[in-house]
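**Student:** Got a sequence here, can you model it:
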Amino acid sequence: MGRILCFDYGAKRVGVAVTDEQRIISTPLLTCENKKIFEFTESYLNENNVDLFLVGMPLDLRGEPTDSTAITKSFISKLSSQFSSIKIDTYDERYTSKIAKDSLIFLGKNKKYRRKKSNIDKVSASLILQSYLIRNS
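**Tutor:** The predicted structure follows:
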């Protein structure tokens, strides 16, 4: 079984997280500029066995699409075209940024670290992925 690579796609950055080979634990991997995400993904796939992409789907509090939903769907379409052999699934990403910020406080990270949006993005991706793993276990 291959790893799951999770993307929290945003207008400027993409938070990325990955599972272990047994698909038990989610780990924040990095935050990448969105214009470099396909280059990163290609490189990562050359080094690692991944058989599922998970993309956080932005929805409003009622579960309805937001302005960001269309941008994310466009990203998914490009991801599917470029990496057609890898299955893609989506998962609700509501509240993940807030939970990520709270998690960094709980972990004792200093204010400078917590204010860096790239740290929040990769932790958000990890939270999306961990929620997906729990729901599908």
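**Student:** alpha carbons only for contacts and neighbour counts from here, please
**Tutor:** Noted.
**Student:** any idea how far residue 52 lies from residue 17?
**Tutor:** 12 Å (Cα to Cα, to the nearest Å).
**Student:** Now the common contact residues for the two.
**Tutor:** residue 5 (Cα atoms under 8 Å, 6 or more residues apart in numbering).
**Student:** Please say which of the two ends up with more neighbours.
**Tutor:** The neighbour count for residue 52 versus residue 17, taken as other Cα atoms under 10 Å, is higher for residue 17 (27 against 17).
**Student:** Now the second one, please; I'll put the structures next to each other:
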Amino acid sequence: MPTHELLNFIGEYMAKEPVERIIIGLPKQMNNEVSENMKNIEPFVRSLNKRYPDLPVEYVDERFTSVLAHRTMLEAGLKKKDRQNKALVDEISATIILQTYLESKRF
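**Tutor:** Predicted structure coming up:
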């Protein structure tokens, strides 16, 4: 989904389902510093906070999620063409980010 459609999508989703918080992948470099890509995420998060000020936003380190997504696709037996689908890789990566967040809250 294009970034410019996300705020409306979130609003429509929240009208149908309860949402406690938004989890966003935090792009970090190997030295643990935030990567250059954060400049693309910050404006969206500011807009999100402005439109939904009571909705908490939490970040989860997204390093290696694409690698893990590709590994998952290989293990699932997906064909090379499917593994090259960036939207699918992003979807699986987002699932891994959410799973990481949920596992961190278990303890």
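**Student:** which one in the second structure is aligned with residue 48 of the first structure?
**Tutor:** Correspondence of residue 48 of the first structure to the second structure, assessed by TM-score structural alignment: residue 17.
**Student:** ugh, wrong one, I meant residue 74 of the first structure
**Tutor:** Using TM-score structural alignment, residue 74 of the first structure sits opposite residue 43 in the second structure.
**Student:** what's the counterpart of residue 92 of the second structure in the first structure?
**Tutor:** So residue 92 of the second structure corresponds to residue 123, using TM-score structural alignment.
**Student:** In three-state terms, label its match for me.
**Tutor:** helix (DSSP: H, G, I helix; E, B strand; the rest coil).
**Student:** quick one: contacts for it?
**Tutor:** 15, 17, 28, 100.
**Student:** ok, these vs residue 44 of the first structure, which is closest?
**Tutor:** residue 17 (11.7 Å; Cα to Cα).
**Student:** pretty sure that closest one is in a strand, no?
**Tutor:** Yes - secondary structure assignment (three-state DSSP) places residue 17 of the first structure inside a strand.
**Student:** Look up the closest residue to it, ignoring the ones flanking it.
**Tutor:** Excluding its sequence neighbours, the residue lying closest to residue 17 of the first structure (Cα to Cα, 6 or more residues apart in numbering) is residue 28, at 4.3 Å.
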